[in-house]
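>>> my questions are about this predicted structure, shown below with the sequence.
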Amino acid sequence: MRVIALLLIVLLGVALPAAVGAQTTGQQGPRGQGEPTPRDDGAWEETRNAPSTDAHRIAGNRLEYIVIGPPGQSNAVIQALTAAGAELRRTRDYPTLNRRGLFFDFRNRLQLAEAERILAQAAPQSFVDIHAFYRFAQGSPRIYAPEMVGVTQPGRCRIPGSVTLGLIDGPVDTSHPALQAVQITNESVLNRGERPPATDHGTAIAILMAGQDGGGPLTGLAGGARLHAISAFSRNAGREAGDIERIAAAIDRLLSRNVRLINMSFAGPQNRAMAAVLEAAAGRGAVMIAAAGNSGRDLASYPAGYPDVIAVTAIDAGYRRYRRANFGTHIEFAAPGVDLFVATRRGGSYASGTSYAAPIVTALAARLAPSASVQTVRNRLRAASVDLGSPGRDAEFGWGLVRAPGC
């Protein structure tokens, strides 16, 4: 018996710390607001140096690399990297961002860390990284969302038609009944021959923002707004993905059309080239709202993890964080995103994911501050939020559940 008792004590001593570390807050409802916690960007190096296979591949299964920087530094970049053994594959300009993308094959002659050191000397405003893919932040599948965010009569309160919401996603089916009365500009930045994914994801996100369904289940939370949708995702290896080249082109296109409020319901790795794109966009006044991603980890996925992007997590009808949602000190706001009724080609179905929480925040931002700076948008969203979890800003819910200004 002594031996058995001793074994139980040892086993409990090993198991208990692990169990405690795996717990979440289990928050059941809103609380009062408190003070902010500081942003922690310490995960940068660990995340971006982790092995990544979700990226462009070249013959021989080599990774493709991307450099983002001012056009005036392009020659210096090309000369420095080709002298080190790299091969330039193509270029792409983003004129509104005043940036150029240079795409390289390092031909197994150059390591990323070495390329970074070279550019730090030769072109210090240019940034190199793996040409990564970004995936829709959707999960696997009640109309509770509007009431939960304070919209008791969807469709009744409309915002001015002069407000345009930008959407970077897959293609949008403008023939869907809930979009037929919405003014939509629909563009693509895909290259000729590239196959876009199905319209389900992009259409669902568009309708969550601006759908018109007579107050029905597919009524958006920013009714009356116009949409400018950019298709930047294609099918790659049987999956939908958007790479930095096309996401940058989509951001550039929206800003060139003076569309500043942009929804991005996708997530992927931290990346210096993507950071350079997001920094340039923020410098041009873009207000970018993005899904936190669905890895279920303490992880600042991009674009949501970038400081100039508003990161949104998903919660269910019981005010609990979606079990697959990423969390961390970068999270700013929460919105419904679990078992939402969203549009499909055949009408609608239930789905979960931070993908669906982000457009709710984007729609409410359009109602609260349609043409304001990102800091003003943040302040107004925060003022309208109801605290969840630990008092004040926390790593699971940010400042809490965003609420609408009436209606």
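Cool, the structure landed.
>>> from here on, just use CA atoms for contacts and neighbour counts.
Will do.
>>> so how far is Ala80 from the residue most central in space within the chain?
When CA atoms, centre = their mean is applied to the chain, the residue found nearest the centroid is Ala290 (3.1 Å). Ala290 sits at a distance of 35 Å from Ala80 (criterion: CA to CA, to the nearest Å).
>>> spit out the contact partners of Leu112.
128-129 (CA atoms under 8 Å, 6 or more residues apart in numbering).
>>> need the contact partners of the host helix or strand of the residue nearest to the centre of the chain.
Here Ala290 sits within strand 287-291, counting by DSSP states H and E. If you take CA under 8 Å, 6+ apart as the criterion, strand 287-291 is touched by 137, 260-267, 282, 303-304, 308-313, 354-359, 361-362, 373-374.
>>> and those residues, which of them are in strands?
Within those, residues falling in strands by DSSP state E are 261-264, 266-267, 309-313.
>>> next, the closest residue to Ala351 other than its chain neighbours: secondary structure please.
Closest residue to Ala351 apart from its sequence neighbours, by CA to CA, 6 or more residues apart in numbering: Pro141 at 3.7 Å. Three-state assignment for Pro141 (DSSP: H, G, I helix; E, B strand; the rest coil): coil.
>>> does Pro141 touch Ser352 like I think?
Yes: counting by CA atoms under 8 Å, Pro141 touches Ser352, with 5.3 Å between them.
>>> more neighbours: which of the two?
Higher neighbour count among Pro141 and Ser352: Ser352, with 26 against 12, using other CA atoms under 10 Å.
>>> who's in contact with Ile4?
Going by CA under 8 Å, 6+ apart, the list of residues near Ile4 is empty.
>>> over to the one 4 residues further on?
The contact partners of Leu8, by CA under 8 Å, 6+ apart, come to none.
>>> name the SS class of it, please.
Leu8 carries the three-state label helix when classified by three-state DSSP.
>>> any idea how far it is from Val14?
Using CA to CA, which is the criterion applied here, Leu8 is 10 Å from Val14.
>>> hey, what's in contact with both of the two?
With CA under 8 Å, 6+ apart, Leu8 and Val14 have no common neighbours.
>>> quick revisit: if I look at the residue nearest to the centre of the chain, how far off is Glu396?
Counting by CA to CA - Ala290 and Glu396 are separated by 15 Å.
>>> try Val128
31 Å.
>>> which of those two has more neighbours?
Glu396 (30 against 26).
>>> and Gly305, what is it in contact with?
270, 292, 311, 330-331.
>>> quick revisit: list residues touching both of Pro141 and Ser352?
In contact with both Pro141 and Ser352: Asp339, using CA under 8 Å, 6+ apart.
>>> quick one: residues in contact with stretch 233-245.
Contacts of stretch 233-245 with the rest of the structure, by CA under 8 Å, 6+ apart, involve 55, 92, 101, 131-136, 169-171, 190, 194-197, 232, 246, 273-274.
>>> in it, what counts as buried?
233-234, 236, 240-245 (16 or more other CA atoms under 10 Å).
>>> likewise for stretch 81-94?
Buried-residue list, stretch 81-94, by 16+ other CA under 10 Å: 81-82, 84, 86-88, 93-94.
>>> another one to put next to it:
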Amino acid sequence: MSSVRRHSDLMRRASGFRRPRVRTTDRTGIRMLRPFALACVLLMAVVAPALGQWKILYYDKNGQVVGVRKNPTDRKVGTAPAAGPAGESARAAATARIVAGEVIVANAPRGFTGIVRALGFAVLERASLRALAVDVFRLRVPRGLSVPAAIVRLRQRFPGITVDANHLLEASAVERTPELHARRLMGWRSPPPWCGRGVRIGIIDGAVDVRHPALAGRAIEYRAFQGPGHRPGAASHGTAIAAMIVGAAPWGGLLPGAELKAANIFEATDSGGVSANVFGLMKAVDWMVAERVHVLNLSVAGSRNAVLGQILDLARRRGLVMVAAAGNGGAQAPPAYPAAYDFVIAVTAVDVRGAVYRHANRGRYIDFAAPGVGIWTAVPGGGRAQSGTSFAAPYVSVLAALEVAGGRARNVAVVRERLRTGVDDLGAPGRDEVYGWGLVRLPRSCASPHVAG
């Protein structure tokens, strides 16, 4: 038995916590993979810093990882330069994984569709983001034209538009580890069912199994944002994040009385895997703005994208506070987006001893740390332990939502300042590139915007 496992067992015995008894058809967990790819992270992927490439995990019908492939059969994957600031890894930008042969566009002028069709582009999809008052387009580039060349051509023909590749996204959970209860990790007592009443939290993630016992009786509205003709992907990751936030007490839900808006942007591939892209993410963000959620949890990541950056900034201007997983690319990985946007709160993961998660990204964009190693989570058919920065983000999302819903913070800057007052500084004094400002601390009793905790 490893020292980590012994430590985990001791913590459970000391706290009196017992893992919920569930039946599951497969207890093998998630196979640990050696990272060799760049993170465009949606919560179930491993990526590594040096090569700046993608790795897509494939799941069986029970939501278990069964393999890794580079090119899903139903959607070809290519590479293209990604927009990025000076100093960002050129190699990472040049090898960002994209949907081959597609670009996305915002700020298009009147008559845009007719003109681009005459130029040889095909309009695959047009989405009217009503809450953000902007239309976005998904185009197929002309035969024989590369995505980078298509971007240049569109910028020359339409000065002022925002155009980029349709970047792929993945999830950031990677391995099976010793099980630890989400609430027990932070010292919270078992909550009353009203804990968090009056709070609205949004998640953009994978599918959610709303019939899971952890989510029975919860206030959840679920929508899918796949492309036309595509089916939702596996529900393992989305169910886990949803249950961490609003799950029933035996499953460690942080705010079981809160209202959850859950958007799925992952779609199933013909080969049995899952994939997601920036276009679906933008549609989901628009829904979150329309629903006026207090905080949006983004346990997803990828390359910097010009169109997505503009859409998220519009959402920020309309009052949306966003919290995102910092990414699982490792210490040398380039910044992961959307966490690396300065108007998004970036969260890294630590274990029970306060050590940073070994696959976590580092960088000046890291804001806070929270538990994210060996979290016992709900998955279709039962539960399992999962690790990654994806599972750290919900802790900060819950704290931020309480601040916003309680009227104590109206924007991301104020939320950051308020969260800083309750952290344990784990690294170098002050903010650092590993832990940010430090480990967030949650109140020991239930917190609600209307009930003192």
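Here it is on my side, so go on. Worth saying up front: this structure is predicted, and the values here are computed from it rather than measured.
>>> superpose the two chains and report the TM-score.
Comparison of the two superposed chains (TM-score structural alignment, normalised by the length of the first structure) gives a TM-score of 0.79, and 355 aligned residues with a CA RMSD of 2.6 Å.
>>> would TSV of the buried residues of stretch 233-245 of the first structure with distance to Arg403 of the first structure be doable?
As requested, those are exported to TSV (distance: CA to CA, whole Å):
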residue	distance to Arg403 of the first structure
Phe233	31
Ser234	34
Asn236	37
Glu240	32
Ala241	31
Gly242	31
Asp243	33
Ile244	32
Glu245	35
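>>> looking at those residues, which are in helices?
Among these, the members falling in helices (DSSP state H) are 244-245.
>>> ok, average deviation of the helix or strand where Glu114 of the first structure lies from the second structure?
Glu114 of the first structure belongs to helix 112-122 when assigned by DSSP H and E. Helix 112-122 of the first structure differs from its equivalent in the second structure by a mean of 5.3 Å after superposition (mean CA distance after the TM-score superposition for the first structure).
>>> buried set for that helix?
Those would be 115-116, 118-119, 122, for helix 112-122 of the first structure by 16+ other CA under 10 Å.
>>> go on, stretch 376-392 of the first structure?
Per 16+ other CA under 10 Å, stretch 376-392 of the first structure contains these buried residues: 377-378, 380-382, 384-392.
>>> and for stretch 169-180 of the first structure?
Across stretch 169-180 of the first structure, burial judged by 16+ other CA under 10 Å covers 169-174, 176-179.
>>> likewise stretch 393-407 of the first structure?
393-404.
>>> ditto for stretch 188-196 of the second structure
Of the residues in stretch 188-196 of the second structure, those buried (16+ other CA under 10 Å) are 188, 190-191, 193, 195-196.
>>> of those, which is the nearest to Val105 of the second structure?
Of all those, Val105 of the second structure sits closest to Gly196, with 38.5 Å by CA to CA.
>>> relative to Ala234 of the second structure, how far out is that closest one?
28 Å.
>>> do Ala242 of the second structure as well
Taken as CA to CA, the span from Ala242 of the second structure to Ala234 of the second structure is 14 Å.
>>> what of Val414 of the second structure?
In terms of CA to CA, Val414 of the second structure sits 36 Å off from Ala234 of the second structure.
>>> cool, and Tyr365 of the second structure?
Going from Tyr365 of the second structure to Ala234 of the second structure by CA to CA gives 30 Å.
>>> and those two? which has more neighbours close in?
Neighbour totals were compared for Tyr365 of the second structure and Ala234, and Ala234 leads with 27 against 23 (other CA under 10 Å).
>>> how about the secondary structure of the aligned residue in the first structure for that one?
Using TM-score structural alignment, the partner of Ala234 of the second structure in the first structure is Ala198. Following three-state DSSP, Ala198 of the first structure is assigned to coil.
>>> same check on the one 5 residues further on?
Going by three-state DSSP, the secondary structure assigned to Thr203 of the first structure is helix.
>>> right, and it touches Ile168 too?
No: if you go by CA under 8 Å, Thr203 of the first structure and Ile168 don't touch, sitting 11.3 Å apart.
>>> run a quick neighbour tally on the nearest residue to Gly120 of the second structure once chain neighbours are set aside.
The shortest distance from Gly120 of the second structure to any residue other than its chain neighbours is 5.0 Å, reached at Pro142 (CA to CA, 6+ apart). Neighbour count for Pro142 of the second structure, taken as other CA under 10 Å: 17.
>>> got the contact list for Pro142 of the second structure?
119-122, 150.
>>> I'd like to know how far it sits from Ala150 of the second structure.
Counting by CA to CA, the gap from Pro142 of the second structure to Ala150 of the second structure is 8 Å.
>>> likewise Ile201 of the second structure?
38 Å.
>>> same check, this time on Leu320 of the second structure
When CA to CA is the yardstick, Leu320 of the second structure and Ala150 of the second structure sit 32 Å from each other.
>>> now Val208 of the second structure
36 Å.
>>> Ala428 of the second structure too?
45 Å.
>>> and if you look at Gly233 of the second structure?
30 Å.
>>> before we move on, what about Tyr222 of the second structure?
Separation of Tyr222 of the second structure from Ala150 of the second structure (CA to CA) stands at 36 Å.
>>> cool, and Glu170 of the second structure?
For Glu170 of the second structure, the distance to Ala150 of the second structure - CA to CA - is 25 Å.
>>> so which residues of the stretch 51-200 of the second structure form helices?
In the stretch 51-200 of the second structure, the segments counted as helices under DSSP state H, counting those that start in this stretch are 90-94, 112-118, 147-157, 182-185.
>>> the strands in the stretch 351-453 of the second structure, which residues?
For the stretch 351-453 of the second structure, strands defined by DSSP state E, counting those that start in this stretch occupy the ranges 368-371, 375-379, 382-386, 423-424, 439-440.
>>> switch those over to JSON lines; also include distance to Arg13 of the second structure.
Shown next, in JSON lines, are these (distance: least, CA to CA, whole Å):
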{"stretch": "strand 368-371", "distance to Arg13 of the second structure": "19"}
{"stretch": "strand 375-379", "distance to Arg13 of the second structure": "15"}
{"stretch": "strand 382-386", "distance to Arg13 of the second structure": "17"}
{"stretch": "strand 423-424", "distance to Arg13 of the second structure": "25"}
{"stretch": "strand 439-440", "distance to Arg13 of the second structure": "24"}
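>>> just say which of those is most tucked in.
strand 368-371 (a mean of 30; mean count of other CA atoms under 10 Å).
>>> can you give the distance of it from its chain's centre?
A distance of 15 Å separates the centroid of the chain from that of strand 368-371 of the second structure, by CA atoms, centre = their mean, to the nearest Å.
>>> again with stretch 344-355 of the first structure
Relative to its parent chain, stretch 344-355 of the first structure has a centroid offset of 18 Å by CA atoms, centre = their mean.
>>> which residue numbers in the second structure does it align to?
Taking TM-score structural alignment, stretch 344-355 of the first structure hits residues 379-390 over in the second structure.
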